[in-house]
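1. Generate a structure from the sequence data that follows.
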Amino acid sequence: MQTTIKGISSLVFLWTVTAVSAQQDPLPAHINTQRNLIVADVIEFATLPDSDGEPARMMNLVDEAVSQRIFVNDMRGPIHTISYDGQTVTPYVNINDAQWGVGVEYGGRERGFQSFTLHPDFGRAGAPGYGRFYTWTDVSDNITTPDFVPDGGNNAHHTVLHEWVAQSHSSPVYDGGAPRVLMRFEQPFANHNAGHLAFNPLAQPGDADYGMLYIGSADGGSGGDPLNLSLNMASAFGKMLRIDPLGNNSANGQYGIPSDNPFVGQSNVVPEIYAYGMRNPQRFGWDPANGNLYMADIGQNMVEKVSLVPKGGNLGWNAWEGSFRFEGRGQISTESPRSDPNVVYPAVEFTRFDPLLQGRVAATGVVVYRNGPIAAMNDRVFFGDFVSGEILHFEADNVPQGGNTGIARLLLRDSSGEAKTLLQLIQQKNQQQGRSPAERADMRINMGPDQRVFVLNKHDGMVREIVQ
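-> Prediction:
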């Protein structure tokens, strides 16, 4: 007998086939809020200035060790730098300034300056990547010829990967010229179009992975992947891509295709693909102990998940939503979960019906904490639900095999000594600022220098650091 679950919006894990109504939680148990609970001190590390009269919509944080600065971007276009002590916040560049010709499209909750990263050679004078950084941005220009098209949709806008080159890595403000376009996507719909950018921080000069840029490319938006792009290997949508930004053997000649990419040379397959079958690859990160690559992928209406991403791996979307067969928006089958041996199923999953998560959910992350100063956090994979602001974690050395039973919680203890969620801290800060309390957190979690963990949000301009 096949059971279909309808009308929910975010997770599941159920080993046995049971009848579940539209208003019931399909999980056999809720997240245990006390098991392996971590309560850590948190400080207000730095404040980013408002943009357009509203709090900075912070998306990513990147450490630059040579100049000892932390870079943080605002979805509307600005990048700021923060000193390691948090005392000095400096505008670095606004990529939406008219002089650069980028034209950031930041209307709505999901569009804008999605992510950025610094080349690992950014601070190494004389190295090929010196002064280079990369931005991944939704732009209003949808006329320029794109490199990747979705074969359908309404050409809502484009998403562009730019390379910027600073003359001096230590300049307090960007001192280079206009950016160079590496790749351009035509987006078929207006929502969840792009994801994360990162270089593997574990790779060293001379390694095959050194200087290779990983790119999260979502399935193009709408709902349910209506154009069937994520499993289409001739499409760059719904994939994790890997390129050499300093190379030139791509179809457009603006970047390189690494020879060790898993699908290089295969007919009718985009050679940039590193892994596939993703809906909205929100954030990813590496385990410094073993090189495991984890990704938080936002689900459709059922499953939020964090997964390992092996080279060449198929993460299943849109044939699978998490551990379950996808049958349409708001519909999954609980028959034969995790039954395709060719699919990489989630390490952990969670549902909007869990009372901890307050009804609206979306997975974010991912930070793997090893050998850091906060003993309770060691050997754990940290991620979160960026809507509710719940920070969650699971074991890095005994990775779960799906469901929510391996998920534990982290709470933040402020100066009053009370343990709170990030959303509660944001709301408290909003009251001090004279703003209406935020209804959601829009959280991001990032690793900074020396295993320091920072928490970002879009509603009070505050960068927080976990410090216990």
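
2. Please count neighbours and contacts with C-alpha atoms only from this point.
-> Fine.

3. Just the endpoints, please. Distance across stretch 193-203?
-> Using C-alpha to C-alpha, to the nearest Å, one end of stretch 193-203 lies 28 Å from the other.

4. ok, now stretch 276-287?
-> Using C-alpha to C-alpha, one end of stretch 276-287 lies 20 Å from the other.

5. for that stretch, the distance to its chain's centre please.
-> Centre-to-centre, stretch 276-287 and its host chain are 7 Å apart (C-alpha atoms, centre = their mean, to the nearest Å).

6. Then stretch 56-64?
-> Its chain's C-alpha centre and that of stretch 56-64 lie 12 Å apart, by C-alpha atoms, centre = their mean.

7. Same question for stretch 68-88.
-> Distance, stretch centre to chain centre, for stretch 68-88: 18 Å (C-alpha atoms, centre = their mean).

8. Could you check that stretch and say which residues are buried?
-> 69-82, 84, 86 (16 or more other C-alpha atoms under 10 Å).

9. Touching, P128 and H119? I think so.
-> No - judged on C-alpha atoms under 8 Å, P128 makes no contact with H119 at a distance of 9.5 Å.

10. of these two, who's got more company?
-> Each of P128 and H119 has its neighbours counted (other C-alpha atoms under 10 Å); H119 has more, 24 against 13.

11. Identify the residues contacting that one.
-> G129, Y130, G131, R132, F133, Y134, F199, G211 (C-alpha atoms under 8 Å, 6 or more residues apart in numbering).

12. rerun that using 6 Å as the cut-off
-> G129, R132, F133 (C-alpha atoms under 6 Å, 6 or more residues apart in numbering).

13. Buried ones among those residues?
-> Among the contacts of H119, the ones that count as buried by 16+ other C-alpha under 10 Å are G129, R132, F133.

14. Break down the stretch 351-468 of the chain into its helices, ranges please.
-> 422-433 (DSSP state H, counting those that start in this stretch).

15. Count the neighbours of D397 for me.
-> 11.

16. cool, L213 as well?
-> Counted with other C-alpha under 10 Å, residues neighbouring L213 total 22.

17. re the thing from before, cross the buried ones among the contacts of H119 against strands and list the overlap.
-> With strands defined by DSSP state E, the entries of those inside them are R132, F133.

18. Go through the buried ones among the contacts of H119 and name the one nearest S9.
-> Relative to S9, the closest of the buried ones among the contacts of H119 is F133; by C-alpha to C-alpha it sits at 36.2 Å.

19. this one as well, want them side by side:
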Amino acid sequence: MSRFHGLFAAALFAAAAVPSFAAPPPDLAAVRVPNSSTTFSSAVAIRAPHDGSGRLFVVQRNGTIRVIKNGALLTAPFITVPTSMGSESGLLGMAFHPNFGKPSLPHNTEFYLFYTRPSSDPQLGQYEDEVVARFTVPTPDADVANSAGTLVLRLPDLQDNHNGGDIHFGADGYLYVSSGDSGAQGNPHGFAECLWKKPADNNKNSCGTNPSGTQYFLLGKMLRIDVDNRGGTVSADMCGSSGISPAEYSIPASNPHVGTSQTCDEIWSAGFRNPWRFSFDRADNRLIIGDVGQGSYEEITVSAAGVGGLDHGWSRCEGRHYDDASGTGTTCPQTTNTVAPVIEYDHSSRCAVSGGFVFRGPVRRMHGTYFYGDSCNSQLWWSESTGATWDSGGEHSLTLGSGNIYGFGEDEDGYVYIVRSNGQIHKLVSEFIFDDDFQQ
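-> As a prediction, the model looks like this:
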């Protein structure tokens, strides 16, 4: 059974830990948004454009995005896309173009969605495709988007779980996309490690050598693409452009596998099981990824801005522990030369990590605090985000209401929002906004 199925199971766990370092302010609270009575169906993320509007966009797996504007939920949805909503599939991610809402700049009406195509659409693999599509609004300040979109990238899939599905623009202007390892338990086909195309043949060692059967690619990865430079010829190493021509993206020249043969050049990093939620630290552009584990451990990894080509270890490693029975190692990364998690925890009270954000908003005491959660637990967890191991000072938690945590978001000012299984959205707030701790 997929550990990530806990995303849609109810659980409650009492708070316990007393912070011993970099504690959030004593008046930290989670305030319902937009009010105490509004709930959302199957919400998984909060997104906000940097356009000065103050709007929040609630991403729901059922294919609908709702808008909170001036503290109120608008009646009309921003957009509804047709999607196949399986156990973990549906509408999973949203990213506004960095120029969104800036009339003098190009691409100022564009935003991107990651979702599962409906079963009536053509598909590349055994299950409905996971896709990234570009959409637009009629004007930069419009509260209802144009319904027609353009397919940008297609991923074949085997099952309706382990989809990843988070998307964000980095400070480099490129679009980053997370993908899961196909849902098959234990990564039996080796998709997470393979940098090229391969079939579902239950052979981890056949990467690029078995041309028979349906070919899968780009699974268990973090991808990076240039969506601004598009319209060119689809090259052989643009694996995500199958059936899309001309190309709706290009490959950044600094991607790690550019110039090598039989590699999918969209790949930024590899070795993931289900990187369900990730984020960038707006202070230094670190890439922080919550990767859902299998039977025992959850992990959060971090890489410096601009550092690609990393192997995050799955399925040889689960967290800091050797997992692949075919190997002889005992610890990760010492015996695997893979990326070690900055945070690891076991399944004694949790089961599927929901990666969060490093707080960079107006509450100075929380600067540098990484907030995250778990879909099988109602606690908000946090850690300082310095050093090689963020959990070295112990794990810390706060109970700020019921409802397990499915996802996070941040607004234009840097405040962090929590998306819960009970359909509630919360904003983390405090009056401690100055370095000297005087209240406002």
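
20. And the TM-score, once the two are fitted together?
-> Once superposed, chain against chain, the TM-score is 0.79 (TM-score structural alignment, normalised by the length of the second structure); 380 aligned residues with a C-alpha RMSD of 2.7 Å.

21. Would you mind finding the match for F326 of the first structure in the second structure?
-> Taking TM-score structural alignment for the superposition, F326 of the first structure sits opposite D323 in the second structure.

22. same check, this time on G238 of the first structure
-> Checking TM-score structural alignment: G238 of the first structure goes with G220.

23. How about the contacts made by that match?
-> Applying C-alpha under 6 Å, 6+ apart to G220 of the second structure gives the contacts S179, G180, D181, A192, G271, F272, R273.

24. What residues in the first structure pair up with stretch 256-266 of the second structure?
-> Under TM-score structural alignment, the counterpart of stretch 256-266 of the second structure in the first structure spans residues 262-272.

25. Identify the spatial nearest neighbour of the residue mapped onto W382 of the second structure from the first structure, chain neighbours not counted.
-> Aligning on TM-score structural alignment places W382 of the second structure opposite H393 in the first structure. Closest residue in space to H393 of the first structure, ignoring its immediate chain neighbours: F382 at 4.4 Å, by C-alpha to C-alpha, 6 or more residues apart in numbering.

26. do the same with M94 of the second structure
-> Nearest residue to M94 of the second structure, sequence neighbours excluded (C-alpha to C-alpha, 6+ apart): L113, at 4.5 Å.

27. The one you found maps to what in the first structure?
-> So, by TM-score structural alignment, L113 of the second structure is matched to T135.

28. Tell me how far N228 of the first structure lies from N142 of the first structure.
-> 22 Å.

29. cool, and Q68 of the first structure?
-> Distance from Q68 of the first structure to N142 of the first structure, counting by C-alpha to C-alpha: 38 Å.

30. go on, Y345 of the first structure?
-> Here Y345 of the first structure is placed at a distance of 35 Å from N142 of the first structure (C-alpha to C-alpha).

31. try F71 of the first structure
-> Counting by C-alpha to C-alpha, the separation of F71 of the first structure from N142 of the first structure is 29 Å.

32. element containing the one residue sitting closest to the centre of the first structure?
-> Nearest to the mean C-alpha position of the first structure, by C-alpha atoms, centre = their mean, lies R283 at 1.9 Å. Per DSSP states H and E: R283 of the first structure is located in strand 281-286.

33. what's the helix or strand that that strand is followed by aligned against in the second structure?
-> Once the chain leaves strand 281-286 of the first structure, the next helix or strand it forms, by DSSP H and E, is strand 293-297. Under TM-score structural alignment, the match for strand 293-297 of the first structure in the second structure covers residues 287-291.

34. Contact partners for E64 of the first structure?
-> Each residue near E64 of the first structure by C-alpha under 6 Å, 6+ apart is listed here: I70.

35. Over in the second structure, tell me which residue corresponds to it.
-> In the second structure, E64 of the first structure lines up with P49, judged by TM-score structural alignment.

36. Its match and R230 of the second structure, how far apart?
-> Taking C-alpha to C-alpha as the measure, P49 of the second structure falls 22 Å from R230 of the second structure.

37. what does A48 of the second structure give?
-> For A48 of the second structure relative to R230 of the second structure (C-alpha to C-alpha), the value is 25 Å.

38. quick one: which of those two has more around it?
-> Taking other C-alpha under 10 Å, A48 of the second structure and R230 do not tie; A48 has more neighbours (22 against 15).

39. if I pick the more buried one, what's in contact with it?
-> Listed by C-alpha under 6 Å, 6+ apart, the contact set of A48 of the second structure reads L56, D411.

40. okay, now P373 of the first structure: neighbour count?
-> Neighbour tally, P373 of the first structure, other C-alpha under 10 Å: 14.

41. cool, and the one 4 residues further on?
-> Counted by other C-alpha under 10 Å, the residues lying close to M377 of the first structure total 21.

42. That one -> the second structure?
-> Match for M377 of the first structure (TM-score structural alignment): M366.

43. ok, its match - contacts?
-> So M366 of the second structure contacts P24 (C-alpha under 6 Å, 6+ apart).

44. picking up where we left off before, in three-state terms, label the residue nearest to M94 of the second structure for me.
-> Assigned state for L113 of the second structure: strand (three-state reduction, DSSP: H, G, I helix; E, B strand; the rest coil).

45. show me what contacts it?
-> G93, M94, V132, A133.

46. With L151 of the second structure as the reference, measure out to the nearest residue to the third one once chain neighbours are set aside.
-> When you say that, I think you mean V132 of the second structure. Once flanking residues are discounted, V132 of the second structure sits nearest to F114: 4.5 Å by C-alpha to C-alpha, 6+ apart. From F114 of the second structure across to L151 of the second structure, the span is 10 Å (C-alpha to C-alpha).

47. what's the answer for T331 of the second structure, then?
-> 42 Å.

48. G327 of the second structure now?
-> 40 Å.
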